[in-house]
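>>> Next come a sequence and a model predicted from it.
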Amino acid sequence: MDIDTAFLSVGELAAGYRSGAFTPLDVCRQAHERLARLEPDLNAFIEPMAEDVFDQATRATEELRQGLDRGPLHGIPVAIKDIIDVADVRTTFATKAVPPKHATRDAECVARLRAAGAIIFGKTNLLEFAAGQTNNPHDPNRTAGGSSGGSAAAVAAGIVPLSLGTDTGGSIRAPAAYCGIVGFKPSFAALSLEGVYPLSPSLDHLGLFARSSADATIAFAALHPDAASARPRQGPLRLGMVGNQWNHRAVRADVRAALDTARLSLERAGVALTEIQLPGPAEMAAALLDILMPEAAVVHGSKMVTNADGFAKGTRDLLEAGMRVQATRYIEAMEKQHRWFSEFETAMADLDAVIAPTVPFTAPDTDPALSTDGDDEIISLTHANLTGAPSISLPLFNYGAMPVGLMVTAARKGDNDLLSICETIERVLSHRS
């Protein structure tokens, strides 16, 4: 086949299948050839599922040939983070603390993808238990980010157009920013976590990676078909620029340049920008960790007793710190969480969304450590997990340098509104002078 399908959109793949230009089997063969070339450097996949992928692709090719059309995801390969169960495939959690789980059934999100005709294309690497860093497709000497870095790298490298990940404190949006793709954390509980291993139940979100907001919209519709449609907007787009994140001391010069270029493009396109303030980044990071660490310690407590050495040092330190968090700190953090949710909903009454840097720097050499005092990587990320608001990282490329993320966040349950807003922003930025 002469057509290179590596970086085609979901819509372009779907059109190619139906025109006969290529088939799901062609696409999956190319994807596995690309994976084989890139994988030793990327370290993105734990289980490529090659034989099963080709069986699925053969079936999808035959179904489409016979006129059985399951919709826009039919025959589209989707990679799955390896804390999400796929029937008859090991879930390793990328850890030595427990033996791999042989899943007997699909997680609900995987079952929804299969019902939509998607091809489940392998289990991706992750950082929660530090199986090894996934490297960045733009520069293999840098990280793809954690914890959903394998899923991000698989999309950014052109292996698959879509992948699933999880986001407890930015674990989808940070890798998306580092890898130059779209990372979508939907509203809290918008997508089922049944069959997804927990880290912190009050903060965990299932989400996805794509190369455009349009592709993310297609995937979200399959994963959450009951989500409210985007509401028609009246007048210009109204965005709040989060001043104490946009102007934070940690924002590096190259990131600021990319953000300012995007801001000017939005202003020239008639977008109404208003500077707003959210709670201080350090206070939010501390509150998030005061919730995350003790909840994670409860989730993993029995394994810490039986096999503490099976955890990587960073994870073990985090869990041990969680065991020392006082109940009063946990309750105070939860009270702040509820207050910030109410305050954000009030602020959003006059705005369509808010924007901020996803992370204040481009992909570093190694994954930043999550300290008990917070860290610069999460200055903008924590608010959306604490409030449960839907949040997306959009890619910005600053004159050929490493990608930068622009984070766009909307009111809770406004997931399709947010996706529509991001499609508008992408159109504006793609036409910048």
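That came through, no problem.

>>> Going by C-alpha atoms from here, please, whenever you check contacts or count neighbours.
Will do.

>>> ok now the biggest helix by length in the chain, how far from the chain's centre?
Assignment by DSSP state H gives helix 281-307 as the longest helix of the chain. Centroid displacement of helix 281-307 relative to its chain, using Cα atoms, centre = their mean, to the nearest Å, is 21 Å.

>>> just the angle between the helix or strand just after it and helix 281-307, please?
Of the helices and strands lying after helix 281-307 in sequence (DSSP states H and E), the nearest is helix 313-323. Interaxial angle, helix 313-323 versus helix 281-307 (axes from the mean of the first three to the mean of the last three Cα atoms, to 10 degrees): 100 degrees.

>>> Could you list every helix and strand in contact with the helix or strand following helix 313-323?
Using DSSP H and E, the next helix or strand after helix 313-323 towards the C-terminus is helix 327-347. With contacts defined as 3 or more Cα pairs under 8 Å, 6 or more residues apart in numbering; DSSP states H and E, the packing partners of helix 327-347 are helix 281-307, helix 382-387.

>>> where along the protein do the helices fall?
10-19, 24-42, 50-65, 108-115, 149-156, 173-179, 213-223, 243-246, 253-268, 281-307, 313-323, 327-347, 382-387, 415-430.

>>> got the buried residues for the first one?
Counting neighbours by 16 or more other Cα atoms under 10 Å, one finds that the buried residues in helix 10-19 are 10, 13-14, 16-17.

>>> Now tell me what touches it from outside.
Residues outside helix 10-19 that contact it (Cα atoms under 8 Å, 6 or more residues apart in numbering): 5, 22-24, 64, 72-76, 161, 215.

>>> okay, now the one to match up with it:
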Amino acid sequence: MSGTTAEGVLALGRALRDGSLDSATLTRGCLDRIAAENPRLNAFVEVFEAEALAAAERADRERAAGTDRGPLHGIPVALKNNFDMAGLATTACSEALRDNVAAADADAVARLRAAGAVIIGRTNMHELAYGGTGQVSATGPARNPRDTDRLAGGSSSGSAAAVAAGLVPVALGSDTGGSVRIPSAACGLVGLKPTFDRIPTGGVVPLSWTLDHVGPLARSVADAAVVAAVLAADADTTVPSPSPVGLHLGVARFPDLALDPAVAERFERSLEALQAAGHRISRFDLEYTREAHRSWLAIMYPEAASRFEALLGARYEDFDVTIRTQLEAGRHVGATTYLRAQRFRAFYGRHIAGIAAGYDLICMPTLPTVAPKVGQKSVELPSGTVSTQDAMTFSNLTANMLGWPAVTLPMTTREGELPAGLTLLRPAGQDHQLLADAAAVAPIIGNKPV
């Protein structure tokens, strides 16, 4: 066992248990890779070298004494910079939060510690998680490991870059409109947004309390499933067996948004491969997408503004101009607009549930384009020019509006291509079944680490 993070959480865990690898060696390897690659990628904003090595050595001692805390025992994990750690400032990559010292660990962090995971550092992110590009951060944008002239996606940009570059085997992110799945797709990873509240968000800097989720970014479905199970405090942390052949996939078409031809070609190729493997494909138009986008904004904006209202008044200049503009806009969303958006949300949930009832699961492209370039403000698609932000979130916000679990899987990446993702979606509470479906679909569409 070489102990590289490309081997993934499960393989590393087996090596730790059979004695062919120890956590201290694994953690030192991660720290060395971070030191070598982070200047190029800007993935980590904090690295806890001494603390991580101490935790790794403690895991080794516990294992030698016969204590096994589960599948993450001794495994290095990275956290997005909006997860609280007791005694440290949680800045969410915003200068305005530089004094935001946490009194306690976030719930997810406490569960990682109880599972014996080694918290190795916190990662770069779009400021306050308030954007899908990863462009805006007090420490500058994280870079895509496949092409450092391009963004890693947002808002969990550094978490995606860190896992995709092999700096760490797995990382956590938060997801309000795609912020786990967007960077996962852009960097060629598996990204899981679970059912709303399945993984606790307590101690994660809130952006929108009715839309926020926590989820893992990993190199395989199995790794994402195991981490999610630990974070959800499931008694059973075994990997779901792949669903049998014969799934009926409802493939969503977006009437208002045409895919970049390169992404469209890979998506169609993936669907053909699924059909050839014995799965059934049907297509439907995903209606009300523009209304869903407007309602998502009308919910997120005032919820974010209410959270940061006092800080916006006290430290106005410390927010990036794009962030404070959004926070200011949220102040002017009236109660009637907010309540209408919530009413539409309820209707939209019923509408999508009606569609989903005709299929085993819903399938769609995660992003209409590949990772944009650093500084790129708009994307040219066959349907017209859209802002980079809208291109990143347009097909992802539905899962947040509904609170349904969604997972993005990397499609086959040929030489010279940038990663692209395919999303699977199931109704709320069906996380285990969704992961079983993902385990069946991933090898067919080309789930190979990039």
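Okay, I see it. Values in this document were obtained by computation on a predicted structure and should not be read as measured data.

>>> Quick check: TM-score for this pair?
Scored against TM-score structural alignment, normalised by the length of the first structure, the superposed chains reach a TM-score of 0.94; 429 aligned residues with a Cα RMSD of 2.3 Å.

>>> returning to what we had before: buried deepest among the helices and strands packed on helix 327-347 of the first structure, which one?
Among those, ranked by average contacts under mean count of other Cα atoms under 10 Å, first place goes to helix 382-387 (a mean of 25).

>>> Show me what that helix is packed up against.
If you count contacts as 3+ Cα pairs under 8 Å, 6+ apart, helix 382-387 of the first structure packs onto helix 281-307, helix 327-347.

>>> So for the counterpart of Arg238 of the first structure in the second structure, what's the nearest residue that isn't a sequence neighbour?
In the second structure, the residue paired with Arg238 of the first structure according to TM-score structural alignment is His248. Leaving aside its chain neighbours, His248 of the second structure sits nearest to Arg280 (4.7 Å; criterion: Cα to Cα, 6 or more residues apart in numbering).

>>> Okay, that neighbour and Ser395 of the second structure: tell me how far apart.
22 Å (Cα to Cα, to the nearest Å).

>>> swap in Arg14 of the second structure?
37 Å.

>>> same deal with Asn124 of the second structure?
As judged by Cα to Cα, Asn124 of the second structure and Ser395 of the second structure stand 24 Å apart.

>>> which part of the first structure lines up with stretch 146-154 of the second structure?
Going by TM-score structural alignment: stretch 146-154 of the second structure matches residues 138-146.

>>> List the residues that contact Val205 of the second structure.
82-84, 90, 92, 128.

>>> In a markdown table, list those residues along with neighbour count and distance to Leu274 of the second structure.
Below are these laid out as a markdown table (neighbours: other Cα atoms under 10 Å; distance: Cα to Cα, whole Å):
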| residue | neighbour count | distance to Leu274 of the second structure |
| --- | --- | --- |
| Asn82 | 27 | 37 |
| Phe83 | 29 | 38 |
| Asp84 | 29 | 41 |
| Thr90 | 24 | 43 |
| Ala92 | 29 | 39 |
| Leu128 | 24 | 38 |
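
>>> Of all pairs in those residues, which one is the farthest apart?
Asp84 and Leu128 (13.1 Å; Cα to Cα).

>>> What distance do you get for Ile46 of the first structure to Arg114 of the first structure?
The value you get for Ile46 of the first structure to Arg114 of the first structure, if Cα to Cα is used, is 21 Å.

>>> ok, now Ser187 of the first structure?
23 Å.

>>> Between these two, point out the one with more neighbours.
Ser187 (24 against 20; other Cα atoms under 10 Å).

>>> pretty sure the more buried one contacts Pro390?
Yes - counting by Cα atoms under 8 Å, Ser187 of the first structure touches Pro390, with 4.3 Å between them.

>>> list residues touching both of the two?
412-415.

>>> From these, pick the one nearest Thr315 of the first structure.
Nearest member of these to Thr315 of the first structure, counting by Cα to Cα, is Arg412, at 30.1 Å.

>>> Please name the residues that touch that closest one.
With Cα under 8 Å, 6+ apart, Arg412 of the first structure has these contacts: 187-188, 345, 387-390.

>>> same check, this time on Asp106 of the first structure
So Asp106 of the first structure contacts 85-87, 195 (Cα under 8 Å, 6+ apart).

>>> mind checking how far it is from Ile120 of the first structure?
The gap separating Asp106 of the first structure from Ile120 of the first structure is 11 Å, by Cα to Cα.

>>> quick revisit: looks like the residue nearest to His248 of the second structure contacts Val251 (just checking).
No - contact criterion Cα under 8 Å: Arg280 of the second structure and Val251 do not qualify, at 10.2 Å.

>>> Which of those two has more residues huddled nearby?
Neighbours per residue, other Cα under 10 Å: of Arg280 of the second structure and Val251, the larger number sits with Val251, 21 against 18.

>>> any idea how far Val245 of the second structure is from the more buried one?
17 Å.

>>> and what of Ala11 of the second structure?
26 Å.

>>> Then His293 of the second structure?
From His293 of the second structure to Val245 of the second structure the distance is 34 Å (Cα to Cα).

>>> ditto for His332 of the second structure
To Val245 of the second structure, His332 of the second structure is 51 Å away according to Cα to Cα.

>>> Kindly report the same for Ala162 of the second structure.
As judged by Cα to Cα, Ala162 of the second structure and Val245 of the second structure stand 34 Å apart.

>>> returning to that earlier point: return the residues in contact with the counterpart of the residue nearest to His248 of the second structure in the first structure.
Superposed on the first structure with TM-score structural alignment, Arg280 of the second structure falls opposite Ala272. With contacts defined as Cα under 8 Å, 6+ apart, Ala272 of the first structure is in contact with 236-239.
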